[in-house]
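> what shape does this take:
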Amino acid sequence: MFDKISQGTPWIKADDSIIEADIDLISFALWILNREEETLQCDNSDCWDREGRFLLCKSLAYRKGQWKRPVLDLLLVQLIKVMEEKIGFPLLRRKPWGERGEMAVWATHDVDRLMIKYGLLLKLPVWLFFAAKQLVQGNKENGRYWLRKCFRNLKSREDSIYESIQKLAELEKEHRLKSTYFFMGLRRGISWGERLRYPISHPKAKNLLRHLVGDGNEIGLHPGRYKPFDKGHLINQQRNLEHALGKTVNVLRNHHLLVHYPDSWKMAEACGVSVCSNVGWRSGNGFRAGTCWPYHPFDIHADRQLNILENPMIYMDNANDAESEIVREVLSLANEVSLVHGVLTINFHTHIFETFDLSSKGAAYKDLLEGLKKYNFLNTEDIVGNLWNVNNAC
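As a prediction, this is how the structure comes out:
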């Protein structure tokens, strides 16, 4: 299948009486969408990193050089084109997400850090240790960086991490953009399993939640890395966030994308989650499930469709790339998504505007909002609603 996409080889043809395909598209779709590739390698330690995540380099799509293309969607486009030519009229609308462009954008933000000053007395010794280590190794610039970080946060009354989230929210408000913010639901901000994060019951967390929801944004759950496959622990985090928010939370993305399929889908479904966005690569960006369309995973062994919608994550700002490189990569992925009229799901963490680190990610995000403004920016409620309209218009 990957070879036919990369070589542009026709896999389907039609004559006067029949349409003939030389690959089993249904089997391929079940295999790639449900991540059977990962399930089959569950006992092969070479395919998993230290935290238990499937390695991009071990995927067939990567080995075939096709992980940055929505291969399943492209195959479906070819099939639909042949069928439309055969019957003489269009089967699908070409702008399923409205008239503003050929694709939709779902902007999301993981809130890994909320306040740099939270637990500052515990952070300072660590930063000083990093500074000393770098200076001993001769890395003077890196050593000075950690020292400046210590002194700046001791002197300043502002919290650069919290202000970054406020700047991000204000920027999106100026663009009339609604996005989804994934908050951790931790009861304690300091723990052995999660180290230093933030308690969701903190007044600043509650204040931020109130303002984000008031501006029309959506709140999702970002379960921590500790006990990622423990249903009880997931339920507790969900309840903590719902208590702070004052409403139900049914959108989820795991911290560090710590998931095992299909078990993680089943656990989320059992907790009442309706939308997940975990099918993406942490070590690279692209199309982990071969699609940029939201879909319902199928439990092959139980022979049933899961009552959960997976909205694949296409881009996450993990790499410390230059501003121009970030913009180039996202727009390149956007072009692939537009070819199949899908959803470009992007994830920029909320600390991208932290002034001390002078990150290029904040500047890149500003540029991208301009570059992508011709498309519809949707939240999950809009996406689910549009999917219903698309399905009924086919």
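
> drop to CA atoms for contacts and neighbour counts, all remaining ones
Noted.

> now for the closest residue to residue 288 other than its chain neighbours: which residues touch it?
By the measure of Cα to Cα, 6 or more residues apart in numbering, the closest residue to residue 288 outside its immediate chain neighbours is residue 280, 5.4 Å from it. For residue 280, the contact set (Cα atoms under 8 Å, 6 or more residues apart in numbering) comprises 257, 286, 287, 288, 289, 312, 313, 314, 315.

> among those, which lie within strands?
Cross-referencing the contacts of residue 280 against strands under DSSP state E gives residue 315.

> so which of the contacts of residue 280 comes closest to residue 135?
residue 257 (33.9 Å; Cα to Cα).

> in the stretch 1-150 of the chain, which spans are strands?
Per DSSP state E, counting those that start in this stretch, the stretch 1-150 of the chain carries strands over the ranges 12-14, 19-21, 104-111.

> of the ones you listed, flag the one that's most buried.
The highest mean neighbour count among those, using mean count of other Cα atoms under 10 Å, belongs to strand 104-111: a mean of 23.

> and for comparison, fold this next one:
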Amino acid sequence: MEILVFTNQRTSRKQYCFKQVCYQILGFRVRFTTKIEEFISYQGVKFSYAKKPLGQELFVEAAGLLDEEGFGDFDIKVEDWNSIPCFFKVSKESSIPFDIFSASFYLLVRYEEYLPFVKNKAGGFPVEESTAFKYKFLHRPVVDLWAYQFLEVLQEKYPNIEFPQSTYTIQLQVTVHEAFAFRYKGLLRQLVGFFKQLLSGNLPQAWLQIKTQLRLVKDPLDVYDKIVQLAKKHQFNLKMFFQLSDFSKDNRNINHHKTHYQHLIKSMGDYFETGLLPGKTAIFEAEQLQKEKKRWKEIAKQEVKRVLVKKFPLSFPESYINFEKALIKEDYSMGYADELGFRAGSCTPFLFYNLNAEEVTPLKIHPFALHSSILRNKQSHEIQEKLTKIKSDLQAVNGSFNLNFENEDFKSEQFTKTKEFIIQLHATD
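The predicted structure is shown next:
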């Protein structure tokens, strides 16, 4: 179904935002017109988006953000629209009380991350500085909720309107920064690690290392068969990401030339879609990213299609500009490591809009809502209420619950807890 939108001028911001809200979330094709006569004579679903209504049509008042270029500071005031936080309030002439398109654009393009801010200890954007955190709606996919509220307004005006239905899903991303805890590492690294455990008094870990090297037990991080079986049994959509950086204080993985590591990457590619974990330098430097891309192609026998940044801060927009120039198609890094919720206010994949150049890029961003470190660093009762609310909201908008885990989360002592947690969120009741 097509929606006709009257607007005084077409802009790249409007085309980007309306396509995301109306098409990607709700499933409607959008066509713009600047001709009043064409809008009035159109017999299908339509509304105007401007400063003033043309007549008695369905009218959404524009706050103005989508007609601007560049960026500046805004005085954001958050109020409620049917119990959903909203901002960019407009006049009572509008059929809805907020310009949800300007608000959606503000969140999706990460407008506030283009403005000056003090970086956190990791060197990234502090979650505490985000509008969503300050106004306590970080854990809600507000862009999707606004879209569905707007759908109800459309259905009141056009009762016969139909839109494609999607379903609530769980999407898992599993990162492999360190493929094995002890196996396949050089002799020097093994000896250094062993004596560190002894000197620190961690005798159980030292003994585990000995047993692993003697093949008496399986390597603690060799959890890949269990992950495959879990995904198969419960039909989880799972992607796995591997690091191919040079050895450094930030990368303790085994060498990417190791046959066992290359075999692991290839074998996991038989079961799941796989991708690259860019090293700390590759996130910012195109030359290093190209080097890691080349390694990936030599091992996986295919181009890198997707990346995920997890242990290092995502720098916005520099990281995405680097990925887009490297012809990466998909990114799974949009979220916070220390808080549950939606960094860009949405659970629906969206394209990276470069605010510096005012252009839409082909890089598709898949936002995640949960970083597994939260489960390790916070008490379960602290996050259970938010998780319940997130799941409820996602089911209401037929959204996708993206979860970022590490292979470490599937070790023997944590496997049962991780499995039960995922299954609970996967249930649709």
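
> give me the TM-score for this pair.
Once the chains are overlaid, their TM-score stands at 0.78 when taken by TM-score structural alignment, normalised by the length of the first structure; 344 aligned residues with a Cα RMSD of 3.0 Å.

> narrow the contacts of residue 280 of the first structure to just the buried residues.
Burial by neighbour count, 16 or more other Cα atoms under 10 Å: within these this picks out 257, 286, 287, 288, 289, 312, 313, 314, 315.

> now these as TSV including distance to residue 386 of the first structure?
Shown next, in TSV, are those (distance: Cα to Cα, whole Å):
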residue	distance to residue 386 of the first structure
257	26
286	23
287	21
288	23
289	21
312	16
313	18
314	19
315	22
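
> and these, which is closest to residue 263 of the first structure?
residue 257 (13.6 Å).

> secondary structure class for the nearest residue to the closest one once chain neighbours are set aside?
Of all residues not flanking residue 257 of the first structure in the chain, residue 278 sits nearest, at 5.8 Å (Cα to Cα, 6+ apart). At residue 278 of the first structure the chain is in coil, as set by DSSP: H, G, I helix; E, B strand; the rest coil.

> what does residue 278 of the first structure correspond to in the second structure?
Counting by TM-score structural alignment, residue 278 of the first structure lines up with residue 333 in the second structure.

> same question, residue 367 of the first structure
Alignment note (TM-score structural alignment): residue 367 of the first structure maps to residue 420 of the second structure.

> tell me which residue is most central in the first structure.
The centre of the first structure sits closest to residue 313, judged by Cα atoms, centre = their mean, with a distance of 3.6 Å.

> now residue 41 of the second structure: how far from residue 33 of the second structure?
To residue 33 of the second structure, residue 41 of the second structure is 12 Å away according to Cα to Cα, to the nearest Å.

> the two: which has the busier surroundings?
Neighbour totals were compared for residue 41 of the second structure and residue 33, and residue 33 leads with 16 against 8 (other Cα atoms under 10 Å).

> contacting residues around the match of residue 278 of the first structure?
Residues near residue 333 of the second structure by Cα under 8 Å, 6+ apart: 307, 308, 309, 310, 314, 365, 366, 367, 368.

> if I look at it, how far off is residue 86 of the second structure?
According to Cα to Cα, residue 333 of the second structure and residue 86 of the second structure sit 25 Å apart.

> please enumerate the helices of the first structure.
Under the criterion DSSP state H, the first structure contains helices at 2-7, 25-33, 36-40, 60-63, 71-87, 120-136, 140-155, 160-174, 203-214, 231-245, 263-270, 323-339, 360-371, 380-393.

> in TSV, list those along with mean neighbour count.
Formatted as TSV, the helices of the first structure follow (neighbours: other Cα atoms under 10 Å):
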stretch	mean neighbour count
helix 2-7	14
helix 25-33	15
helix 36-40	16
helix 60-63	16
helix 71-87	17
helix 120-136	15
helix 140-155	15
helix 160-174	18
helix 203-214	16
helix 231-245	19
helix 263-270	18
helix 323-339	18
helix 360-371	17
helix 380-393	14
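
> distance of residue 30 of the second structure relative to residue 16 of the second structure?
Distance, residue 30 of the second structure to residue 16 of the second structure, using Cα to Cα: 11 Å.

> and the alignment partner in the first structure of residue 304 of the second structure, how many residues sit next to it?
By TM-score structural alignment, residue 304 of the second structure lines up with residue 249 in the first structure. By the criterion of other Cα under 10 Å, residue 249 of the first structure has 20 neighbours.

> over to the one 3 residues further on?
Other residues within reach of residue 252 of the first structure by the criterion other Cα under 10 Å amount to 22.

> ok, it touching residue 279?
No. Counting by Cα atoms under 8 Å, residue 252 of the first structure does not reach residue 279; the two are 11.5 Å apart.

> what number of residues lie near residue 340 of the second structure?
Residue 340 of the second structure is flanked by 22 other residues according to other Cα under 10 Å.

> then the one 5 residues further on?
Residues lying near residue 345 of the second structure (other Cα under 10 Å) number 27.

> aligned counterpart of residue 104 of the first structure in the second structure, please.
For residue 104 of the first structure, the aligned position in the second structure is residue 169, judged by TM-score structural alignment.

> check the gap between the closest residue to that match other than its chain neighbours and residue 342 of the second structure for me.
Leaving out its chain neighbours, the residue that sits closest to residue 169 of the second structure by Cα to Cα, 6+ apart is residue 400, at 4.8 Å. Residue 400 of the second structure sits at a distance of 12 Å from residue 342 of the second structure (criterion: Cα to Cα).
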